[in-house]
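**Q** Okay, structure incoming, though there's no sequence with it:
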């Protein structure tokens, strides 16, 4: 039996005892609730996850496995820069789970009283230089990005990948002059793959996901800006049991394997 089913069944069985809802009993057996169970219980069979853009590949896989192991369950995924997601949740967006690419944005929601419980760190990531597969600028180090004529793209400062970029600049004494600053790491990668930039700073996981579309150039100073990824249930969630079940999968052995295969490090 899949660990996804075991973990979710255990969590939701506890919800059945606590809430005494027949609809939840149907969920744990993988059966869709009847029409008589009403809209409230039908809504409880779905979970909306707001996650950092760099998590798109592994979270899409985890969500698919989560749904397959529990027929009738729907996971809705919303990916964007962590700071953008914080703004959306602060403005009342109906998120059940928030997974950030850094601790700072999670702390902002926690301080605002918008997070339920204590966030769990589940992964780490570091920056790398992404260049077109042919590397026309012949770059080999972080300081090369400051050379005249090099079109560099980075993330905005408030975005985790942008904050990490600032830390590396300080650590190396290098000042970059980017041609653009993007709201998410995937937008930076898009500038590289489209030929609009000679290089960009993205996560190692993004380069791995892009395959042969780009080439990654590692640099030792990246360890000066390791990003830790936390995940938590949003305080306004009406589907906390299912949200906690999804988080349990992300932080469990199956989630760790998917994240590891995508290039993420352990927290």
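**A** Alright, I've got the coordinates. As the structure is a prediction and not an experimental result, all values here were calculated from the model.
**Q** Please count neighbours and contacts with C-alpha atoms only from this point.
**A** Noted.
**Q** just the helices in the protein please.
**A** Remark: helices assigned in the chain by DSSP state H are 3-19, 22-28, 38-43, 56-69, 82-90, 103-111, 160-172, 185-193, 204-210, 240-251, 253-261.
**Q** Go through the ones you listed and name the closest to residue 123.
**A** With distances scored as CA to CA, the stretch of those nearest to residue 123 is helix 253-261 (7.5 Å).
**Q** before we go on, here's another structure to hold up against the first:
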């Protein structure tokens, strides 16, 4: 009787194994996503300048709604760091930098870039501007702790350009890897002032105050977007880059304070 029970159990197991395998095989690679209709889609990885952090999160949501089956993920950092990642072969599908110089230096790694937006600089100070900063010239005051982005970072390069043109000698207390780090130093009270993009200061409304830089003294940052030649999803990456230049995307960028290209 015991041998009969063992044989029956073995037979039941043999019959159930194929069914379990058929039901449980739902594996996919890291580059696919479920479009919601049971079909597998694509996950795009976009390397983007830190100053695009807030608006690109909204842009990604908007794109996914009108492109079912495509999921967009972002990796934000200073443009110089993104360029280093591209050169090292980090898997990604598209790149958006905060300057054309960085993008041009990667011409062998990208498709043809398209400028999707522009930006300008502003001075960020502690909320209420307790040190009474009035203009760029004030940033040279010895009683101020000023923080700038490092010179290899686009916003750091733009900052030094406008300061030099106004003959303002600033000795920063620190040089940060991206614009968000500059903003953080000011908002946390670790610095009295710093130069950031207008859009970043707007995103930190209520945490910092701003002092406008006149157009005649300002610099214009251009944001080019391009596909990466190493992308495993070139068609989908191209579609996303084209969408970034669309009226819908420009509307989102404009609402965040970016200027039209």
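**A** Now that the structure is in, tell me what you want to look at. Only a predicted model underlies this, so the values are computations on that prediction, with no experimental measurement involved.
**Q** now the helices of structure 1 as JSON lines including distance to residue 118 of structure 1 and mean neighbour count?
**A** Listed next are the helices of structure 1 as JSON lines, based on distance: least, CA to CA, whole Å; neighbours: other CA atoms under 10 Å:
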{"stretch": "helix 3-19", "distance to residue 118 of structure 1": "18", "mean neighbour count": "16"}
{"stretch": "helix 22-28", "distance to residue 118 of structure 1": "25", "mean neighbour count": "20"}
{"stretch": "helix 38-43", "distance to residue 118 of structure 1": "25", "mean neighbour count": "14"}
{"stretch": "helix 56-69", "distance to residue 118 of structure 1": "21", "mean neighbour count": "18"}
{"stretch": "helix 82-90", "distance to residue 118 of structure 1": "17", "mean neighbour count": "19"}
{"stretch": "helix 103-111", "distance to residue 118 of structure 1": "9", "mean neighbour count": "18"}
{"stretch": "helix 160-172", "distance to residue 118 of structure 1": "20", "mean neighbour count": "20"}
{"stretch": "helix 185-193", "distance to residue 118 of structure 1": "26", "mean neighbour count": "22"}
{"stretch": "helix 204-210", "distance to residue 118 of structure 1": "26", "mean neighbour count": "20"}
{"stretch": "helix 240-251", "distance to residue 118 of structure 1": "12", "mean neighbour count": "22"}
{"stretch": "helix 253-261", "distance to residue 118 of structure 1": "19", "mean neighbour count": "18"}
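**Q** which ones are touching the equivalent of residue 247 of structure 1 over in structure 2?
**A** Using TM-score structural alignment, the equivalent of residue 247 of structure 1 in structure 2 is residue 241. With contacts defined as CA atoms under 8 Å, 6 or more residues apart in numbering, the neighbours of residue 241 of structure 2 are 94, 225-227.
**Q** picking that back up, take the helices of structure 1 and write them to a markdown table, including distance to residue 130 of structure 1.
**A** Listed next are the helices of structure 1 as a markdown table, based on distance: least, CA to CA, whole Å:
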| stretch | distance to residue 130 of structure 1 |
| --- | --- |
| helix 3-19 | 34 |
| helix 22-28 | 44 |
| helix 38-43 | 41 |
| helix 56-69 | 18 |
| helix 82-90 | 21 |
| helix 103-111 | 24 |
| helix 160-172 | 13 |
| helix 185-193 | 7 |
| helix 204-210 | 7 |
| helix 240-251 | 27 |
| helix 253-261 | 19 |
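**Q** Select, out of these, the one closest to residue 140 of structure 1.
**A** helix 160-172 (14.5 Å).
**Q** which residues in structure 2 does the closest one match up with?
**A** Going by TM-score structural alignment: helix 160-172 of structure 1 matches residues 154-166.
**Q** any residues touching the matching stretch, and which ones?
**A** With contact meaning CA under 8 Å, 6+ apart, stretch 154-166 of structure 2 is reached by 78-80, 98-99, 121, 136-137, 148-151, 169-170, 178-179, 195-197, 217-219, 221.
**Q** let's go with 7 Å and repeat that
**A** 79, 98-99, 148-151, 179, 195-196, 217-219 (CA atoms under 7 Å, 6 or more residues apart in numbering).
**Q** biggest helix in structure 2 by residues?
**A** Criterion DSSP H: the longest helix present in structure 2 is helix 2-24.
**Q** Would you mark the buried spots in that one?
**A** Buried residues in helix 2-24 of structure 2, counted by 16 or more other CA atoms under 10 Å: none are found.
**Q** what's the answer for stretch 202-214 of structure 2, then?
**A** Residues of stretch 202-214 of structure 2 classed as buried: 202-203, 207-211, 213 (neighbour count, 16+ other CA under 10 Å).
**Q** wait, which of those is closest to residue 59 of structure 2?
**A** residue 203 (15.3 Å).
**Q** From residue 196 of structure 1, how far off is the counterpart of the closest one in structure 1?
**A** Using TM-score structural alignment, the partner of residue 203 of structure 2 in structure 1 is residue 209. Distance, residue 209 of structure 1 to residue 196 of structure 1, by CA to CA, to the nearest Å: 19 Å.
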